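K.L.:
this one's structure only:
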């Protein structure tokens, strides 16, 4: 198809629009089995993705589902629906567009299955649920196109793996189904294209003109950033001034807790009462929708937000983005920058605010990476098997299946193209029996093989329970928060652990308001208003980002410079002083500093491996130090270094970094650690071993934790090689522990380890002493300190002579 039907062409003419070259190219190639469009924010990606659909439906508006649109966010699906309705209504085309998410009423969902719209906007979870019904072949009988928006965001998570398996199912139902991916930020287009395509089919890549370079810089502030901390309170006056100078400003934070604190401080300083809102995932949906609607109407001057506003919703008059704290990831920064001036060929404007002194360096490195179009990203690896197990159960809900056919279908999904039959069969056996240690329990025997060789649900009544638990998003254990009294309006959610720490009268922040804890009623936290100025802060479990490998390497390369004209003078002087009294870390060597401080020996390891890996390194190194006869007492980690304190100075660090012994120590530590139990719980929930929803009622976090801990301990004792235990180990190594980055660090430096023995704290080490999250070590140091204290008491009392 190379031309637009008359109604759509006339609509373009009335608006005085011309198609962009990439929109024209997408239309011309509309018959391709797979297309990936990479275009800048505001470049008309959505219209490019939907133009072939609108053109085909204008020619033949036959009833039935023609196009599926998949979005990572419910809010984005709703926004796309609003945008799509404009050309449809103004051209008078008889095209039905509806969305289907977790917020869609059940009556509408039922109607959509019986009478699907022409275009259905949905999420990966809702699509997986639709494929689980017996009537899925009828629902998707006329499906011709699938549009996956913000595909880069899905490609990095298990939601993307689940989506690709669902697309494999749809392609089996509808051979010839066309796939379209849309994205603004892709570091490796070929890799995303391989993920999107039906393996081994190719995927065409269309890249739009990237448009003008963004206007990005550090925000000028009168005060210098502090040595540590993440709140950036010092920048409040400068941020408020930027809000005054712009129409609408998005103020991004990396965590929900930081967003709450910053919003509270910003509001206290907002003497002009400028309309400012807050938006993050723990707030009540009604509150979020009010903020979104106010943004669209242009009624807010600023919105303090988190990743909940990262993706491509068109917020209209946003003309400035401020990133508080180092972005940790260049690709995420580019995505956020694109929220400003959401128009093609208009430069986005963004300002970065480092929260502390080291983040100044990281922010400058990130800005340079953006200007160089140097995006970062970690390879995803093979598709996770817990998602594969869930997909097998979804297939069983839809009706009897042939194992050979299902295996062949799964291997057309990019991440599972390398799946071997043995791995598939072990997942099938798990779904059928629960595995060796659990096969005696009826509740985990969910599949059976018929005489004709097909597999089916052992009990058809289990299908609703499986459907209730479809999805890969692991909810945090949260409790609803409402105003006290019957019918009190909802405010949002807080973590169970935080709620358990509250006593009546405690105050905390939620939605930018200080509230007073009054009590717990029917698993709901009831609160009242409080006029206090200093609340107890709720700690939301938002994602804690680690600095990417590529950004860490860029920082290390910056340290090789003779001087740093791009840095503020205070930061350049700090690095120069570090070079004078010690050294600056290098990409090809591992710098370790040793010095006495506060009556203890200190060891600083500058690994630049990211927070998770540096935390793991602290655990493993202190264990290795004890094996070497040393007495560590504790450690603390950041993205760039680990500080260990103890009773003994390290004279030769090389034995501590023996990779084989580090890995062996990790295995021992993981076996009984809470990290493994938490990871097991997540994987077991995805794989269907643990149910979070039963009979429409959600288990409490405590109930789910108890059942998962019992299962973990049972399998660890009686079946340590169980499939779920192997999956748990893989997930822990890849996620919370991030051991791959420790391997990368060891490979990068080899035996080039520089130990500097110094007389005092160095400039680069100083902020580590102010870092929260110190981890004490109980062991050899405690024994030695006890012995020393006993000896001292004996000496003071004169008993030492009697003993002698």
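P.N.:
Received, thanks. In this text, all values refer to a predicted model and were calculated from it rather than measured experimentally. Residues are numbered from 1 along each chain as shown.

K.L.:
from here on, just use CA atoms for contacts and neighbour counts.
P.N.:
Will do.

K.L.:
Three-state assignment for the residue nearest to the spatial centre of the chain, please.
P.N.:
Geometric centre of the chain, nearest residue: residue 543, 5.5 Å, by C-alpha atoms, centre = their mean. Taking DSSP: H, G, I helix; E, B strand; the rest coil as the rule, one finds residue 543 in the coil state.

K.L.:
hang on, it packs against residue 257?
P.N.:
No. Contact criterion C-alpha atoms under 8 Å: residue 543 and residue 257 do not qualify, at 10.7 Å.

K.L.:
okay, strands next: where are they in the stretch 351-500 of the chain?
P.N.:
Under the criterion DSSP state E, counting those that start in this stretch, strands of the stretch 351-500 of the chain are mapped to 447-449, 455-457, 478-483, 490-495.

K.L.:
make TSV out of these and add mean neighbour count.
P.N.:
Converted to TSV, the strands of the stretch 351-500 of the chain look like this (neighbours: other C-alpha atoms under 10 Å):
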stretch	mean neighbour count
strand 447-449	19
strand 455-457	22
strand 478-483	21
strand 490-495	21
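
K.L.:
so which of those strands comes closest to residue 705?
P.N.:
strand 478-483 (12.9 Å; C-alpha to C-alpha).

K.L.:
tilt between the closest one and strand 490-495?
P.N.:
Here strand 478-483 points in a direction 150 degrees away from that of strand 490-495 (axes from the mean of the first three to the mean of the last three C-alpha atoms, to 10 degrees).

K.L.:
just checking, what packs against strand 478-483?
P.N.:
strand 490-495, helix 496-500, strand 524-529 (3 or more C-alpha pairs under 8 Å, 6 or more residues apart in numbering; DSSP states H and E).

K.L.:
what angle separates it from strand 524-529?
P.N.:
40 degrees.

K.L.:
and here is the other one:
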């Protein structure tokens, strides 16, 4: 147990504070090898994590690094440094606190390695880089504690796997290292506690008083939500009124593109000239920092933002959160609404603004889930092997290692506890030679084994290139955007978007309209424009899919006899669906068939999420092509796939036979661009492809070209290559979400409800307005050409010739 020194008690009393029970519990259990604290936003969980460290360092006897703090965001590390230095300065504690991120200068980084501070605040990528140096054992030998903040956010991604592998290395250097995890939103605390511990049993979990439930409602608007679309422009008058009534409002969006469009429309309607900013990850660091400073100073009334402001940074006096568009994920919603009233036992206040009619149902389902404290999340799979390959290369940079020792370290990481020695050796062999098909090339011969059995870098100079490519975040290929004649960037846009631009095109970035002037040295040059409407709305952005749990809750809602919690217009719409067709059910697939505008339509409701329903559309049209049903295209949403073609589907059940769908998926996947894109990401993480080089960074097109050649080579000459195995695993659970199609097929077990109607059904109608239609090139085109030609011949009186 670590006791609280009197100077701390006096400091709390001077501020009029009382130590919270969970902060006292953290002191009581300070000697525990691992500990997970779950505390509400504003509950002082970060201070709870640091109190044992501050108490242990108060006497000034510890030399060197004592505590590492790891956060998902550089900005969060910087914010914690500011907040932590306050009590240290006011109590005159002999404690040095520094942060180390991608923004830290080279000189400062060198000083930290030579003379580390007592407390170092960093990110998973910077920590992995630190473990790659030969002097890592000297730097970390006295390390006592590591604090992982927002651990739920890291646990869901490869960054979490990278972090836990780095921790296994630190634990080997400092066996007495204690681990602390902090989070406000965890759907499965036991799973997180098991990942945090370095043995199969979960570590102890401390649950703070969750405080009052949030004050969260759906916004009532004068105008009804539209049938489709994601902009929520209809609600801008009511949103502006809420901004007027509150001190600082965060207006969250699910994508950067939606945030840009909404900010532009909000600004055009802002006749009161309220100070409003925009914040997202594609903006320049200078612009983001300018907005952050203005928020802290209370100079902004509203900030339109994305996930860049999700996590636990205390950004000034935020008293309202508005979520525009259905949250898609309950845990994400809880995290966001916690940004408002960032104080202990003060209820967060939030409003949901559905972007369209079906999102009204989604928002009500999400509200119910929040009230029931029903957080969502998918089970964590086995540790990804591309991350393991990178870890092996990082370990080699630090000096020679024994394979047995490294294997034992890796096995202490929960995600890799089931890793076989054969699978580990495959990764080691890949790092050493590149694999069977590439072993003849010196470029991929990176490791060699010495006479004593140790593995080391074949060429020590390779360490620089490996370190330059450490990380698991796969950024979309982007280009800097700069005003012509100005060196400072405005932000970034995707290469694919830039390729569509021609001089004179206008688009949105950072809330302003700019004119595309040209591409110069891989930089998009623009000039400012005063247009009210951009020619092209904005750059592209990813779309979140509904979580499995939220989809299931929506399906249960649809089975209700009445919907008193829904607005009248939405309840009436659901009633019409029941009257003219049927309600989708969880254990059955609903398929509707109807004709419209000389086309036959098939609408399948699977509620498997956008990616899965998109993949289902591809598979169903492929099956229809095989059955000579002449499909012409499809469009997908989170809940349904709408297919149009020339022939009516009389019996849809054969389209959903699981073996046929699986076979079709296998054939499609083997030659699809999805595989090459997935390969590029995994090969970059594993070190097969280098994006960052000493002389320059490869462009996205260069990386794509080289990775496509590698993929084709391996597919032809070494189809069982480790990287192709990893690619398949990643594609299955990533871009195409085939696992959710498998789940849908399992829960419906071949049960298909087929409704034939003479009109478009209420639920199918919004799909006609959806963007992102995918054409199908097949027999339907040939038939249309033949029919058109026959009609022309007939009208010319030549049909008999």
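P.N.:
Noted; the coordinates are in hand. Remember, predicted model here, so these are calculated numbers, not experimental data.

K.L.:
tell me how the two chains score on TM-score.
P.N.:
Superposed pair, TM-score by TM-score structural alignment, normalised by the length of structure 2: 0.99. Supporting alignment: 801 aligned residues with a C-alpha RMSD of 1.0 Å.

K.L.:
look up the closest residue to the residue nearest to the centre of structure 1, ignoring the ones flanking it.
P.N.:
Spatial nearest neighbour of residue 543 of structure 1, excluding adjacent residues (C-alpha to C-alpha, 6 or more residues apart in numbering): residue 255 at 6.5 Å.

K.L.:
could you do residue 454 of structure 1 as well?
P.N.:
The shortest distance from residue 454 of structure 1 to any residue other than its chain neighbours is 4.9 Å, reached at residue 402 (C-alpha to C-alpha, 6+ apart).

K.L.:
right, and the one you found touches residue 456 too?
P.N.:
No. Contact criterion C-alpha under 8 Å: residue 402 of structure 1 and residue 456 do not qualify, at 9.2 Å.

K.L.:
measure the residue nearest to the centre of structure 1 to residue 198 of structure 1 for me?
P.N.:
Distance, residue 543 of structure 1 to residue 198 of structure 1, using C-alpha to C-alpha, to the nearest Å: 31 Å.

K.L.:
also residue 364 of structure 1?
P.N.:
Taken as C-alpha to C-alpha, the span from residue 364 of structure 1 to residue 198 of structure 1 is 40 Å.

K.L.:
who has more neighbours, the two?
P.N.:
residue 198 (25 against 22; other C-alpha atoms under 10 Å).

K.L.:
residue in structure 2 paired with that one?
P.N.:
By TM-score structural alignment, residue 198 of structure 1 lines up with residue 198 in structure 2.

K.L.:
what sits against its match?
P.N.:
168, 412-414 (C-alpha atoms under 8 Å, 6 or more residues apart in numbering).

K.L.:
and residue 327 of structure 1, by the same measure?
P.N.:
Residue 327 of structure 1 neighbours (C-alpha under 8 Å, 6+ apart): 254, 333, 363, 366, 547.

K.L.:
check residue 333 of structure 2 too.
P.N.:
323, 327.

K.L.:
then the one 5 residues further on?
P.N.:
For residue 338 of structure 2, the set of contacting residues under the criterion of C-alpha under 8 Å, 6+ apart consists of 40-41, 348.

K.L.:
just those now: which is nearest residue 713 of structure 2?
P.N.:
Nearest member of the contacts of residue 338 of structure 2 to residue 713 of structure 2, counting by C-alpha to C-alpha, is residue 41, at 50.6 Å.

K.L.:
next one: the closest one relative to residue 361 of structure 2, how far apart?
P.N.:
For residue 41 of structure 2 relative to residue 361 of structure 2 (C-alpha to C-alpha), the value is 27 Å.

K.L.:
the two: who's more crowded?
P.N.:
For residue 41 of structure 2 and residue 361, the more surrounded residue by other C-alpha under 10 Å is residue 41, and the numbers stand at 32 against 24.

K.L.:
you'd agree that one is up against residue 343?
P.N.:
Yes. Using C-alpha under 8 Å, residue 41 of structure 2 makes contact with residue 343 at a distance of 7.2 Å.

K.L.:
sorry, back to before: the residue nearest to residue 454 of structure 1 and residue 132 of structure 1: what is the separation?
P.N.:
On the measure of C-alpha to C-alpha, residue 402 of structure 1 and residue 132 of structure 1 end up 16 Å apart.

K.L.:
who has more neighbours out of these two?
P.N.:
residue 132 (23 against 14).

K.L.:
pull the number of nearby residues for the residue nearest to the more buried one when sequence neighbours are not counted.
P.N.:
Distances taken as C-alpha to C-alpha, 6+ apart place residue 398 nearest to residue 132 of structure 1, at 4.6 Å, with adjacent residues excluded. Using other C-alpha under 10 Å, residue 398 of structure 1 has 20 other residues around it.

K.L.:
surely residue 398 of structure 1 touches residue 136?
P.N.:
Yes. At 7.4 Å, residue 398 of structure 1 counts as touching residue 136 under the criterion of C-alpha under 8 Å.

K.L.:
how close does residue 61 of structure 1 sit to residue 546 of structure 1?
P.N.:
49 Å.

K.L.:
which of these two has more neighbours?
P.N.:
residue 546 (19 against 16).

K.L.:
so the more buried one: helix, strand or coil?
P.N.:
Per three-state DSSP, residue 546 of structure 1 ends up coil.

K.L.:
residue in structure 2 matching it?
P.N.:
By TM-score structural alignment, residue 546 of structure 1 lines up with residue 545.

K.L.:
give me the distance between that match and residue 475 of structure 2.
P.N.:
19 Å.

K.L.:
quick one, what contacts residue 216 of structure 2?
P.N.:
348-352, 367.

K.L.:
closest to residue 225 of structure 2 among these?
P.N.:
Looking across the contacts of residue 216 of structure 2 and measuring by C-alpha to C-alpha, the closest to residue 225 of structure 2 is residue 352, at 12.5 Å.
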